[in-house]
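Peer 1: With the sequence up front, the predicted model follows.
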Amino acid sequence: MPVFLCLNELSCTSNAHEREINQAMAAFVELLRQCRRWRKDVSLISASPLATLDLAPGYPISQWMGSPRNRDRWRFLRLMQNKAPFSSVLSGTEGEVEYRLGESRTDGIGTAHLIDGLAVSLPLEERWNREWILPRRSALEETEDGLLRLRVEEVAVRHASAIEHLTVHEKWAKATGLADIRTGQALWDSRADFFPRLRFLGRVEEDLRTLHHYWLAPVKGLLLGLDASLNAWNTREFPEPDWHTRVTPESETRRRLCGFTDLDGTTRVFDLHARMTPNDGRLHFRLCREDGTAVIAYIGRKIQN
């Protein structure tokens, strides 16, 4: 399941000046880029096509994207736009559910709540400077006697308008959909979406395809932890990441068992490993300090002589 970012259309209603809007859009695109670093399958949903959007009253996005300095940003926004965008999940629930902030209807934030996504806003007003938004949700529900009644309640919706807001949502974003992976083959097929900091030798596909069922959950957890450790790794200051799980090298006498043909055809030693239980499970990898990634070489039982 991909991660959906839902544009809060109310953040495009301020009376900001052009210079402020340009600064806000630069920050907004950087926010989306950070989400993209977490997951390759992140999509941006907007209530109307991006090309028709007004960033503020009287300031259409066409005016913003016409500037040469914004062309790369515009291309990135188009990349993030969902390939089959739905104008709003709420469009199919007219009269049954509605979300409001104050007196204003908010379809973008409502959509984020309904599909368990993340609402994103242009940082043009102080009210968007928060990690959670609390709209009022009105919905029709059926009572036990078959009658309909209107239920109104405040709900919490994930939200970000600045990169620092993403910290509290990172774990959720990286794990979204991972629980639905039921087989090792499905995990292999989805590896680039869930673990962008990890690369895998081709031989690992067979390791995952034949993985014992009781190791699937531990392996998902290990890979997620390794990816998170690498994402936070300052390669200029530290020789290794601050590991989220126990990672150790093999002893000198066992290093000779850890040679694998790397992605470039060179045989290298992959002696760093993490453990999974039950039994003596091992996940072997090597660090690539030059780009802050790791290459996974082996997943299975402890390598024997």
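Peer 2: Noted; the coordinates are in hand.

Peer 1: When you work out contacts or count neighbours from here on, use the C-alpha atoms and nothing else.
Peer 2: Fine.

Peer 1: Do a quick rundown of the helices in the chain.
Peer 2: Assigned helices in the chain, in chain order: 18-38, 61-65, 71-80, 107-114, 170-175, 184-189, 191-194, 204-209, 216-231 (criterion: DSSP state H).

Peer 1: Among those helices, which comes closest to Arg137?
Peer 2: Closest to Arg137 of the helices of the chain, according to CA to CA: helix 107-114, at 8.0 Å.

Peer 1: returning to what we had before: looking at the helices of the chain, which is buried most?
Peer 2: Each of the helices of the chain was scored by mean neighbour count; the highest is helix 107-114, a mean of 24, by mean count of other CA atoms under 10 Å.

Peer 1: And the helices of the chain: which comes nearest Arg268?
Peer 2: Put simply, out of these the one that sits nearest Arg268 is helix 204-209, at 15.4 Å, with distance taken as CA to CA.

Peer 1: what's the closest one in contact with?
Peer 2: By CA atoms under 8 Å, 6 or more residues apart in numbering, the residues outside helix 204-209 that reach it are Thr183, Gly184, Gln185, Leu187, Trp188, Ile296, Ala297, Tyr298, Ile299, Gly300.

Peer 1: Could you dump those residues into JSON lines with distance to Gly108 added?
Peer 2: What follows is the contacts of helix 204-209, written out as JSON lines (distance: CA to CA, whole Å):
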{"residue": "Thr183", "distance to Gly108": "34"}
{"residue": "Gly184", "distance to Gly108": "35"}
{"residue": "Gln185", "distance to Gly108": "35"}
{"residue": "Leu187", "distance to Gly108": "31"}
{"residue": "Trp188", "distance to Gly108": "33"}
{"residue": "Ile296", "distance to Gly108": "39"}
{"residue": "Ala297", "distance to Gly108": "42"}
{"residue": "Tyr298", "distance to Gly108": "43"}
{"residue": "Ile299", "distance to Gly108": "42"}
{"residue": "Gly300", "distance to Gly108": "44"}
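
Peer 1: Against that first model, consider the following:
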Amino acid sequence: MSPDATLTCTEDSSFPHWMIGESYSAVQWMNENGTNRERGRLLMGLQQRAPFRIPAQGLDPESEYSHCGQPGRAFQATDLHDGMTVSLPIGPDWEEPWLPVTRLRPEEGEDGVVELCSADIHLRHCSREHHATEHEEWLRNEGLEKLATGAALWEGRDRYFPHLEFLPRVEGNLRNLDHAWVVPVRKHLVKLEEAVAEWRINDDGMLVYRSKVTVESDSRVKGGIVDFIDLDGQRRAFQLHSRYTPGKGRIHFRLVPEVRRARIAHVGGKLGA
């Protein structure tokens, strides 16, 4: 295990008081044998390291996540923060390194209408030692994990996002980014970097992205809402955006095909809202 590992929680109580099954607490599990006690102490030690838990503002109360019909806030935290759910092997539903999870959350369509959307996703999961082997490469990817603040994202942009260009104004966006959204923004920048680096064009002549990317509505484009002063001093529309939150968090950008780059103009709330 990495010496920098932390246990980021969605519960306010300490680990021994967690209920890990019906009428079955973590302290009962720890008291079953010496191995469990040792592992329980390790988890308690990790829980003492910052960040102690996901901030309340980092979770969307209108979103629902469930695995085999069992709801869990940890699934939302894992999805938003590109993490891994850790559980105890208390049943066959928790024996896989990837958990099938149903996500139900409100999403704003291209027409601005908010609808409740359902999606089946798979989240990293570990309840057995051999599950860690499945995620070994991800666990060892320490470089990106160290980009734990908006300032670090800005300062590491050339190294970690060589196919992305940033307008100078984005520095302020990132340095002032709420800590709860650093990992979701980082996750979407990584996916955009990967898509632009690959530069794969589909049959419709569109770049193939690795996360949902939306074209701004004509009315907002014509209204100049997504206009920014570009690097060459010209005003241009940055009408593509990805969403790093289920709500109004946006990364606005435009493609620069001649150099195969994406140029980012805004990281923050919905423009004009």
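Peer 2: Looks like it arrived, so ask away. Everything numeric here is computed off the predicted structure, so don't read it as measured data.

Peer 1: Just give the TM-score of the two.
Peer 2: After superposition, the two chains reach a TM-score of 0.46 (TM-score structural alignment, normalised by the length of the second structure), with 137 aligned residues with a CA RMSD of 2.7 Å.

Peer 1: re earlier: kindly reformat the helices of the first structure as JSON lines containing distance to Leu55 of the first structure.
Peer 2: As requested, the helices of the first structure are arranged in JSON lines below (distance: least, CA to CA, whole Å):
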{"stretch": "helix 18-38", "distance to Leu55 of the first structure": "7"}
{"stretch": "helix 61-65", "distance to Leu55 of the first structure": "6"}
{"stretch": "helix 71-80", "distance to Leu55 of the first structure": "13"}
{"stretch": "helix 107-114", "distance to Leu55 of the first structure": "14"}
{"stretch": "helix 170-175", "distance to Leu55 of the first structure": "26"}
{"stretch": "helix 184-189", "distance to Leu55 of the first structure": "38"}
{"stretch": "helix 191-194", "distance to Leu55 of the first structure": "30"}
{"stretch": "helix 204-209", "distance to Leu55 of the first structure": "46"}
{"stretch": "helix 216-231", "distance to Leu55 of the first structure": "32"}
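
Peer 1: Just tell me which of those ends up closest to Ala274 of the first structure.
Peer 2: Taking CA to CA as the measure, the helices of the first structure were each checked against Ala274 of the first structure, and helix 216-231 came out nearest at 7.4 Å.

Peer 1: Of the contacts of helix 204-209 of the first structure, which is the nearest to Asp54 of the first structure?
Peer 2: Sorting the contacts of helix 204-209 of the first structure by distance to Asp54 of the first structure puts Leu187 at the head of the list, at 40.2 Å, by CA to CA.

Peer 1: can you give me the strands for the stretch 1-150 of the second structure?
Peer 2: When assigned using DSSP state E, counting those that start in this stretch, the strands of the stretch 1-150 of the second structure occupy the ranges 19-21, 24-25, 64-67, 70-71, 85-86, 98-108, 114-126.

Peer 1: Which positions within the first one qualify as buried?
Peer 2: Which is strand 19-21 of the second structure. Neighbour-count burial for strand 19-21 of the second structure flags Ile20 (criterion: 16 or more other CA atoms under 10 Å).

Peer 1: So for Ile133 of the first structure, which of the helices of the first structure sits nearest?
Peer 2: helix 107-114 (8.0 Å).

Peer 1: what's the first-to-last distance across stretch 122-138 of the second structure?
Peer 2: Separation of the first and last residues of stretch 122-138 of the second structure by CA to CA, to the nearest Å is 15 Å.

Peer 1: would JSON lines of the strands of the stretch 1-150 of the second structure with distance to Ala237 of the second structure be doable?
Peer 2: Output for those, formatted as JSON lines (distance: least, CA to CA, whole Å):
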{"stretch": "strand 19-21", "distance to Ala237 of the second structure": "51"}
{"stretch": "strand 24-25", "distance to Ala237 of the second structure": "55"}
{"stretch": "strand 64-67", "distance to Ala237 of the second structure": "35"}
{"stretch": "strand 70-71", "distance to Ala237 of the second structure": "41"}
{"stretch": "strand 85-86", "distance to Ala237 of the second structure": "39"}
{"stretch": "strand 98-108", "distance to Ala237 of the second structure": "20"}
{"stretch": "strand 114-126", "distance to Ala237 of the second structure": "24"}
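
Peer 1: So which of these is nearest Glu142 of the second structure?
Peer 2: strand 114-126 (16.7 Å).

Peer 1: picking that back up, quick one, which of the strands of the stretch 1-150 of the second structure is nearest to Asp158 of the second structure?
Peer 2: strand 114-126 (28.3 Å).

Peer 1: elements contacting the closest one?
Peer 2: Taking 3 or more CA pairs under 8 Å, 6 or more residues apart in numbering; DSSP states H and E as the contact definition, the neighbouring helices and strands of strand 114-126 of the second structure are helix 73-80, strand 85-86, strand 98-108.

Peer 1: Show me what counts as buried in it.
Peer 2: Leu123, Arg124, His125, Cys126.

Peer 1: Would you enumerate the residues in contact with Pro71 of the second structure?
Peer 2: With contact taken as CA under 8 Å, 6+ apart, Pro71 of the second structure is in contact with Glu64, Tyr65.
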